[in-house]
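A.B. asks: This is a predicted model, with the sequence first.
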Amino acid sequence: MKPIELVRNNLRISILVALIALACFFLFVPGAGLGDDIGGNETAVDTPTNLKYGIELGGGARIRAPVDGVTAENVDVSRDEQGELAAAVANELGLDQPRVAVSAEGNTVEVFSGNVSDAELETALQETGHGSGDVTIRSGVTAETRDTMVEVLETRVQNTGFTGATVSEVQVGDEWYIVVEAPGRNVDIGELRDVIQNRGVVEVVAHYPTDNQSGNGTGYEQQVALRADGITQVGNIESQEGGDGYQFSVTLTQEAAPGYSDLMVESGIASNPQCAYSEDTDPSQWGYCQLIVYDNETITGLTMNPGLGDLMENDQFALDPTFVVSTPDRQSAQEIRTSMQQGSLPATLDLGEDSSSYEIQPDQAQQFRTSSALTGLIAVLTVVLVVFLRYGNPRVAAPMSVTALSEVVILLGFAAAIKMPIDLSHVAGFIAVVGTGVDDLIIIADEVLDEGDVSSGRVFDSRFRKAFWVIGAAAATTIIAMSPLAVLSLGELRGFAIITILGVLIGVFITRPAYGNILRRLKTDK
């Protein structure tokens, strides 16, 4: 028989073999995989496979924390009133206006401060004329704010050395939490906490000397010259030539450039490239500086480039509104660059008693991997033993065992292909897939064999079709039951549900039909 005819006559088996081969390709061929990593640790675990491991099997740190904030809902506010109401509420609460966000579309007022109680926000709304009886106040922030925080935090942690880190939302009861996971051998949970605990507000502040009340010229003044929303592009971080610091370029928006340039000229910074910033000296001695302020902490002071100052004085800075930011160390450069690029967090994370965190060391992760592999092996051997005891016929039991195990191989190949990080919940899903897979194959074998000898292909097809209806109904029930766990943010249960659903789909469309084809060949010789 020609190879093409052999494949055509055994199409279901051929598809199964092809998928197993493809899975082995993604599992064992170096560099095989589709797209970018979606998390997990590439370097923490040295194995012969391309599998990625999450924190539990590869080591790392995990922090879960609620968002600091209070939200008033059902607030009657128009689009034209948003800015005015935000300023009024901030004034009543004694906060900076950026700490209050008003949305006419969502009819919400958010206060991003852990020091404001529900009662204080209610009083502030009443004082501003927006405290109707329909208004409800709760702890936390809106979904839009959480989405923004996830996006900003993910970029921040990945750009500050935590390669493969992921940030997500999870709901526990009525409360929403932000979960930050950073896999890796050398992840320090203290460093991770330092990266995520601040809002990351970056300001360029104009600092220049002025006459004090005695007129001896030892006073100074500071004005905010630039915020992150006035920046359109930031360059890559580079080492400073002839120095120990780091630098990157910053390009302003066309809207922000004129105001920035005018302030530099009016303050005298553009014409006086003399900045003597030092933490050890009085600010009145610093001279003319551009201070880089990160979360209200001055990181460094920049001296104006003479050529750039000339462009500002000649009203030509807006043609190419770019200057260079330098910092004393790479970490501060990463934090400032990321905040300039992505913006600051609208709120902070509450890392107090309502938060939780844990760190898994590489040795402990190695123990988990060994235990998981041993548990999986015991489960597989037990299933194979039960199948052989049940049928006593290797011609029936051997294909059944191999077919069931092929589902796990295909799933592992899929995980390696999309670079999905595997944790203990996924391992539980793999074990469950073996069990449910064998259950379905037993249904097929019993339905086909228990009603007597299979005299023809037509008899086999009739019995197989009857068994497949049972399997299909069971698969549909499993998928429906697991779908909420796979879709909702329910932590570790999600990984288990996803693997189980994928295993059921692979079984129904690939391995069950292939086993039916094998059994048909064995019992009918066709």
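C.D. replies: Nice, I can see it. Residues are numbered from 1 along each chain as shown.
A.B. asks: CA atoms for contacts and neighbours, from now on please.
C.D. replies: Will do.
A.B. asks: Where do the strands of the stretch 401-526 of the chain begin and end?
C.D. replies: Secondary structure of the stretch 401-526 of the chain (DSSP state E, counting those that start in this stretch): strands at 421-422.
A.B. asks: Kindly apply the preceding question to the stretch 101-250 of the chain instead.
C.D. replies: According to DSSP E, counting those that start in this stretch, the strands that the stretch 101-250 of the chain contains are 108-111, 136-139, 166-172, 175-183, 202-210, 219-227, 231-234, 238-239, 246-252.
A.B. asks: Just say which of those strands is most tucked in.
C.D. replies: When these are scored by mean count of other C-alpha atoms under 10 Å, the highest mean neighbour count falls to strand 108-111 (a mean of 27).
A.B. asks: Determine how far that one lies from the middle of the whole chain.
C.D. replies: 25 Å (C-alpha atoms, centre = their mean, to the nearest Å).
A.B. asks: Name the nearest residue to residue 506, ignoring sequence neighbours.
C.D. replies: Closest residue to residue 506 apart from its sequence neighbours, by C-alpha to C-alpha, 6 or more residues apart in numbering: residue 407 at 6.8 Å.
A.B. asks: nope, residue 154 is what I meant
C.D. replies: Using C-alpha to C-alpha, 6+ apart, the closest residue to residue 154 is residue 167 (5.4 Å).
A.B. asks: just residue 52 next, same as before
C.D. replies: Closest to residue 52 by C-alpha to C-alpha, 6+ apart is residue 421, at 4.7 Å.
A.B. asks: pretty sure that neighbour contacts residue 50?
C.D. replies: No. The pair residue 421 and residue 50 fails to qualify as a contact (C-alpha atoms under 8 Å) at a distance of 10.6 Å.
A.B. asks: Residue 126 and residue 85, how far apart?
C.D. replies: To residue 85, residue 126 is 12 Å away according to C-alpha to C-alpha, to the nearest Å.
A.B. asks: What is the burial count for residue 119?
C.D. replies: Neighbour count for residue 119, taken as other C-alpha atoms under 10 Å: 10.
A.B. asks: try this one next to it:
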Amino acid sequence: MKIKEIFSDWRMIILIVVLLLTVVAIKPTPWKEGIEVVKVNQEELLDQGMGSGEIIKIINGKNIETLEDFSDVVLGEKIDISTDRSNYAYLGNSLNIIVKEVDKSKIKKGLDLAGGTRVLLKPKEKVSDQQMDNLDSIMKTRLDVYGLSDLNIRKANDLSGNKFLLVEISGATQDEVRELIGQQGKFEAKIGEDIVFIGEKKDIKNVCKDDGSCSGVSQCGAVEGNQEQCRFEFRVTLSNEAAKKHAELTGKLEANESNGRYLSKKIDFYLDGELVDSLFIGADLKGVETADILISGPGSGVNRDEALDDALKNMNKLQTILMVGSLPFELEIVKMDSISPRLGLEFFRNIFLVGALAILSVAVVIFIRYRNFKIILPAVITMMSEIFIIVGVAAFIGWRLDLAAIAGILASVGTGVDDQIVITDEVMSGDIAYDWKDKLKKAFFIIFVAYFTTVAAMLPLWNAGAGLVRGFALTTIIGVTIGVFVTRPAFASMIEKLLKN
């Protein structure tokens, strides 16, 4: 009879409805298997059309279900890959693909749990909010064009008013991130000291990318120092103004004295003031308004595979900069952290274990305090419901759960235990001057005062530490709000029905 009374109470009905909505928000799909492609660096696979988001099922006849399966795969002279979209095969003994475990829910794990690289960037000059908005937009576009889709970018301020940009990227090395977002990306093509065109949309109409007919690695060979070097090249299409500038500058040049097939000066390519490459200009291009320009550059390594990978990486970076443009101002890397996916997985397992032990410990303490099993079950149900709903809200709003956010969840659940004890003490008090409703009103007055105090304490943390502890503040506020308006009333309902004589 009491069970029916409990579940027919409007406070329990609200809790059940919220739990069902949480399941919808999280959208669990535990049956999904495979490894998801984050980024493809293998030229043969790029030519065949493999891209990010594909789920790898089989490599060389072996089923791939975990990151360990992917790491332990035995490669031969020929590599066969089956994904959820297509089959791929190529000759080679390397597998240059960045992968992650397939998402089995809408829960987004932060850098601490999923692994990756976190960078805190600060402008080298004083900038406005509008300039930071522009930086945010350009940075997202640059990383997306480069092929890094699993990322999180947000603006942040510290308590001193300094502006920052926090970038979290899965599937990228520190060197890649440092080169890609630590550089302003100011590209210039010069003949002598005169600028022919720059890496902005007003000069460049189109950049050939992911098309083997107009981009790729043209040649590889040995160089001094027991090194291998490969050269990449890709075509860009200039605007009419840039083509006219090219004709104007080449029209002033004479033929090369030692080789009449070329003009007397080369066209030099600079990135952030450093020379990337120099190309001869054909004598037949003298004074000609040509829109198609071939841009090239080197890549090096201790062997041919490393040189090829380096050339592809450099080409991808330069193509990205030319497609997106330079950043509006120079940036300083304030802090950079990198966490491996395996370490993140260990973090997640340890947190789950510690959380379970914490709930068990609280249940034991409550039993020691009240010596009544009727109180333990509602307390455990309330704590677990609260954690589940907080995670569901985070999934719904797209917030990534990192260590700071999980600390906030634990903090909010801790305040929830305090509130449960307040409710239980009031309900079990022997004061006959109050009826049940008065006792609960008295308890909830204390709870609401504590709630507003907690929220007020969390607000300054929103921008503290350049936003690095924002996850703690957010999940704490979400947790105590859910507790006060959903789980605490449900707990009070259960206690009232179970203990009322």
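C.D. replies: That came through, no problem. All figures in this text were calculated on a predicted structure; none of them were measured in a lab.
A.B. asks: Need the TM-score between these chains.
C.D. replies: Between these two chains, after superposing, the TM-score reads 0.66 (TM-score structural alignment, normalised by the length of structure 2); 402 aligned residues with a C-alpha RMSD of 4.5 Å.
A.B. asks: Compare the strands of the stretch 101-250 of structure 1 and give me the one nearest residue 476 of structure 1.
C.D. replies: strand 166-172 (26.5 Å; C-alpha to C-alpha).
A.B. asks: looking at structure 1, which residue ends up farthest from its center?
C.D. replies: Distance to the chain centre peaks in structure 1 at residue 455, reaching 57.1 Å (criterion: C-alpha atoms, centre = their mean).
A.B. asks: ok so, going back, trace the residue nearest to residue 506 of structure 1 over to structure 2, please.
C.D. replies: The equivalent of residue 407 of structure 1 in structure 2 is residue 386 (alignment by TM-score structural alignment).
A.B. asks: mind listing what the spatially most central residue of structure 2 touches?
C.D. replies: Taking C-alpha atoms, centre = their mean as the criterion, residue 151 is the residue nearest the geometric centre of structure 2, at 2.4 Å. Applying C-alpha atoms under 8 Å, 6 or more residues apart in numbering, one finds that residue 151 of structure 2 lies in contact with 167-170.
A.B. asks: out of the residues you listed, which ones does structure 1 keep as well?
C.D. replies: Here is what carries over to structure 1 from the contacts of residue 151 of structure 2, by both residues aligned by TM-score structural alignment, their matches' C-alpha atoms under 8 Å: 167-169.
A.B. asks: hang on, the earlier thing: what about the residue nearest to residue 52 of structure 1, how many neighbours?
C.D. replies: By the measure other C-alpha under 10 Å, the count of residues near residue 421 of structure 1 is 25.
A.B. asks: which residue lines up with it in structure 2?
C.D. replies: Under the alignment (TM-score structural alignment), residue 421 of structure 1 pairs with residue 400 in structure 2.
A.B. asks: can you tell me which residues contact its match?
C.D. replies: Residue 400 of structure 2 touches 107-110, 394, counting by C-alpha under 8 Å, 6+ apart.
A.B. asks: how about 10 Å then?
C.D. replies: Residues near residue 400 of structure 2 by C-alpha atoms under 10 Å, 6 or more residues apart in numbering: 107-114, 152, 391, 394, 471.
A.B. asks: Could you point out which of these is nearest to residue 313 of structure 2?
C.D. replies: Nearest to residue 313 of structure 2 among these is residue 152, at 21.7 Å by C-alpha to C-alpha.
A.B. asks: now the helices for the stretch 301-450 of structure 2?
C.D. replies: With helices called from DSSP state H, counting those that start in this stretch, the stretch 301-450 of structure 2 shows them at 304-324, 341-370, 373-397, 403-428, 436-458.
A.B. asks: Columns distance to residue 258 of structure 2 and mean neighbour count on top of the ones you listed, output as CSV?
C.D. replies: Compiled in CSV, the helices of the stretch 301-450 of structure 2 are given as follows (distance: least, C-alpha to C-alpha, whole Å; neighbours: other C-alpha atoms under 10 Å):
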stretch, distance to residue 258 of structure 2, mean neighbour count
helix 304-324, 30, 22
helix 341-370, 56, 15
helix 373-397, 66, 20
helix 403-428, 65, 21
helix 436-458, 73, 16
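A.B. asks: closest to residue 476 of structure 2 out of those helices?
C.D. replies: Checking the helices of the stretch 301-450 of structure 2 against residue 476 of structure 2 by C-alpha to C-alpha gives helix 403-428 as the closest, at 4.5 Å.
A.B. asks: what's the average distance of the closest one to structure 1?
C.D. replies: When structure 1 is overlaid, helix 403-428 of structure 2 sits 1.5 Å from its aligned residues on average, using mean C-alpha distance after the TM-score superposition for structure 1.
A.B. asks: still on that earlier bit, would you mind giving the contacts of residue 400 of structure 2 as CSV with distance to residue 447 of structure 2 added?
C.D. replies: Output for the contacts of residue 400 of structure 2, formatted as CSV (distance: C-alpha to C-alpha, whole Å):
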residue, distance to residue 447 of structure 2
107, 30
108, 31
109, 31
110, 31
111, 34
112, 33
113, 33
114, 36
152, 35
391, 22
394, 24
471, 23
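A.B. asks: among those, which two are most distant?
C.D. replies: Checking these with C-alpha to C-alpha, the most distant pair is 152 and 391, at 18.0 Å.
A.B. asks: picking that back up, for PyMOL, what selects the buried ones among the contacts of residue 400 of structure 2?
C.D. replies: To isolate the buried members of the contacts of residue 400 of structure 2 in PyMOL, using 16 or more other C-alpha atoms under 10 Å:
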select buried, resi 107+108+109+110+111+112+113+114+152+391+394+471
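A.B. asks: Narrow the contacts of residue 400 of structure 2 to those in helices?
C.D. replies: 111-114, 391, 394, 471 (DSSP state H).
A.B. asks: Go through the residues you listed and name the one nearest residue 35 of structure 2.
C.D. replies: residue 114 (13.5 Å).
A.B. asks: Counterpart of that closest one over in structure 1?
C.D. replies: By TM-score structural alignment, residue 114 of structure 2 lines up with residue 58.
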